[in-house]
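Trainee: Compute the structure for the input listed below.
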Amino acid sequence: MTDDTVLYDLNNGVATIRLNRPDRLNAVTFDMLDLIRASLLRAVNEGARAVLLTGEGRAFCSGADLAGRMDRGPVDPAESLEFHYNPLAETLSKLPIPVVTAINGPVAGAGVGIALGGDIVVMAKSAYLLLAFSNIGLVPDCGATWLVAKSAGRAKALEMALLGEKMFADDAKDAGLVARVVEDDSLMAEAGKLAATLAAKPTIALGLIRAQIKAALNNTLSETLSVEAAHQRVAGKTEDFREGVMAFLGKRAPEFKGK
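Mentor: Here you go, the predicted model:
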């Protein structure tokens, strides 16, 4: 496994991360999962203000590389989740900067958890989602259970997970799993535009919004109100808040610095 299985580029505040095993439909290995996680952390450490996550070639991610897994001999699935899949899902969830996912093609298995872990998910019209786990005697992982159930509801989550059938882009949008569906040849332009827009916004506030929405999915109203107050206290002390107010009063466009 070499570092070129995950490509990384930082430009104008947007870190673009590309899964890069097109010959294997970007099937992930343990090393690759660790490298995706490391790339997300690198983006934060290098001052990125948004992430654009996508796949090279004709697929986003076909899930775990089962052939590669068998080559290593018997592997405890729970152990692989604990040390590779779950750390990636947690990092993606807790990242302090927004993530745009561009689903450029089929996404299956653990790839569904990675893809839907983005904040704004843009999907090519020809792409599809596939919770393929029941077809090989496993259960959804990499956060897919939570992400699908919270977004689409119990009935749709059970249908997808139990039957293991493809869900195409328009149906995924109707189910609330993705934000936008675009023509295949417009995908990267649309996703790139969204990432650039997010990178120009007040970064600290966006990170707090990410955490706040996640908390709201499980909290009561009273708990959510407390979270909002705590986050507003933090946001209200930022330079970007002061810039936003001054720009509003001066009737000009704000110039946020992410501070």
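Trainee: CA atoms for contacts and neighbours, from now on please.
Mentor: OK.
Trainee: Need the nearest residue in space to Arg180, chain neighbours excluded.
Mentor: Val122 (4.8 Å; CA to CA, 6 or more residues apart in numbering).
Trainee: which residues are contacting the strand or helix carrying that neighbour?
Mentor: Under the criterion of DSSP states H and E, Val122 resides in strand 120-124. For strand 120-124, the surrounding residues in contact (CA atoms under 8 Å, 6 or more residues apart in numbering) are 99-105, 115, 169, 178-184, 187, 190-191.
Trainee: so how far is the following helix or strand past it off the chain centroid?
Mentor: The helix or strand immediately downstream of strand 120-124 is strand 128-130, counting by DSSP H and E. Relative to the centre of its chain, strand 128-130 is centred 15 Å away, using CA atoms, centre = their mean, to the nearest Å.
Trainee: what's in contact with strand 128-130?
Mentor: So strand 128-130 is contacted by 105-109, 112, 160, 164-169, 172 (CA under 8 Å, 6+ apart).
Trainee: hmm, which of those are the buried ones?
Mentor: Listed as buried from those are 105-109, 112, 160, 164-169, 172; burial here means 16 or more other CA atoms under 10 Å.
Trainee: Please provide the structure for the following sequence as well, for comparison with the first:
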Amino acid sequence: MAEREDSFVAVERVGSAVRLVLDRPGRGNALVPELLRDLRGAIERASTLHPPALILTGRGRAFSAGGDVSAFADAAGDPARLQAFSSEIVGELNGAILDLLAFPAPVIALVNGPVTGGSAGLVFASDIVLMSESAFLQPWYSEVGFCPDGGWTALLPERIGAARAMAVQVFNTRYSPADCLSLGLAHALAAPEDLEALLQTTVAQITQKDAGTLAMARSLIWSPERRERVASALERERQGFLQLVGRAETARRMKAFLGKGST
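Mentor: The predicted model follows:
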């Protein structure tokens, strides 16, 4: 599977499974349109290989820091540019989420580190979430002034209930690995040094199952009708994002966020 030398997504093999690695470690694997386009292309190519499972993880200490706030801030002085950039990045993220939901094999999120903002959608769209004990999940939208995207309203309420999904936005709650396990957002936890071994065991278990059964089950669970409902909800997130991102209050909050950092 050939890939560009400058690709933001590395493609690796784990036995017969395919692993996609978000590869922008100097920026915490923060999402930009180029990375998301690389991810979508890698997902499409992986589907042609008919792997027993698709694995998604991040390079370095973070899974992904979500949308690159500095890139939004750089565009904030030009309203047309900011709207175009925001529409592109949220649109590509929505496309990547839907690509994962349509993938014809189980999808594993190997959460090696923090997951913030819209990158959580890549985890929400996965079937099996293996999480490092050094990781966490946190939205940050109410601090920065963005509309929740990445499925925080389109996918999460179905997983944990509407009240919890709203509360996490109100309080910018940081979900620990134990929280994610208890809420059903993670399936297994491991110390950072043991995460790869947990992945190997999980992939071995999947490859022992009937691939046709798993593919059929996934296509029935994520039926075209269900994916269309998710697509409509994701589009509402995109429209909400465009509505809020150009406000003076959002510009002020972005500046404050970048001045103090996110952790």
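Trainee: hmm, back to that, looking at the contacts of strand 128-130 of the first structure, which one is closest to Trp146 of the first structure?
Mentor: Val112 (11.2 Å; CA to CA).
Trainee: And that closest one? What does it align with in the second structure?
Mentor: Aligned by TM-score structural alignment, Val112 of the first structure pairs with Ala120 of the second structure.
Trainee: Excluding covalently adjacent residues, which one is nearest to its match?
Mentor: Leaving aside its sequence neighbours, Ala120 of the second structure sits nearest to Gly150 (CA to CA, 6+ apart; 6.3 Å).
Trainee: Against Ala71 of the second structure, how distant is that neighbour?
Mentor: 17 Å (CA to CA, to the nearest Å).
Trainee: Of those two, give the one with the bigger neighbour count.
Mentor: Each of Gly150 of the second structure and Ala71 has its neighbours counted (other CA atoms under 10 Å); Gly150 has more, 30 against 15.
Trainee: A strand includes that one, no?
Mentor: No: under the criterion used here (DSSP: H, G, I helix; E, B strand; the rest coil), Gly150 of the second structure is coil, not part of a strand.
Trainee: ok, it - contacts?
Mentor: Contacts of Gly150 of the second structure by CA under 8 Å, 6+ apart are 90, 93-94, 97, 117-122, 234, 237.
Trainee: and if we set it to 10 Å?
Mentor: 66-67, 90-91, 93-94, 96-97, 117-125, 139, 156, 234, 237-238 (CA atoms under 10 Å, 6 or more residues apart in numbering).
Trainee: these two touch, right, Gly63 of the first structure and Arg21?
Mentor: No: contact between Gly63 of the first structure and Arg21 fails when scored by CA atoms under 10 Å: they sit 11.7 Å apart.
Trainee: Give me the more crowded residue out of those two.
Mentor: Gly63 (25 against 20).
Trainee: Which position in the second structure pairs with the more buried one?
Mentor: Checking TM-score structural alignment: Gly63 of the first structure goes with Gly66.
Trainee: Please report the distance of its match from Pro33 of the second structure.
Mentor: From Gly66 of the second structure to Pro33 of the second structure the distance is 12 Å (CA to CA).
Trainee: shared neighbours of the two, anything?
Mentor: By CA under 10 Å, 6+ apart, no residue touches both Gly66 of the second structure and Pro33.
Trainee: any idea which of the contacts of strand 128-130 of the first structure is closest to Val75 of the first structure?
Mentor: Ranked by distance to Val75 of the first structure (CA to CA), the contacts of strand 128-130 of the first structure are led by Gly109 at 17.3 Å.
Trainee: The closest one reaches Phe133, doesn't it?
Mentor: Yes: look at Gly109 of the first structure against Phe133 with CA under 10 Å: they come within range, at 6.2 Å.
Trainee: quick one: common contacting residues for the two?
Mentor: With CA under 10 Å, 6+ apart, Gly109 of the first structure and Phe133 have common neighbours 63, 139-141, 161, 164.
Trainee: quick one: which helix or strand includes Arg13 of the second structure?
Mentor: strand 9-14.
Trainee: Could you name the helices and strands sitting against that strand?
Mentor: strand 17-22, helix 33-47, strand 54-58, helix 195-207 (3 or more CA pairs under 10 Å, 6 or more residues apart in numbering; DSSP states H and E).
Trainee: Save the ones you listed as CSV, and put in distance to Ser134 of the second structure and mean neighbour count too.
Mentor: Listed next are those as CSV, based on distance: least, CA to CA, whole Å; neighbours: other CA atoms under 10 Å:
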stretch, distance to Ser134 of the second structure, mean neighbour count
strand 17-22, 18, 23
helix 33-47, 24, 19
strand 54-58, 14, 25
helix 195-207, 11, 16
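Trainee: residue ranges of the helices in the stretch 151-259 of the first structure, please?
Mentor: 154-163, 169-174, 187-199, 203-216, 221-235, 239-249 (DSSP state H, counting those that start in this stretch).
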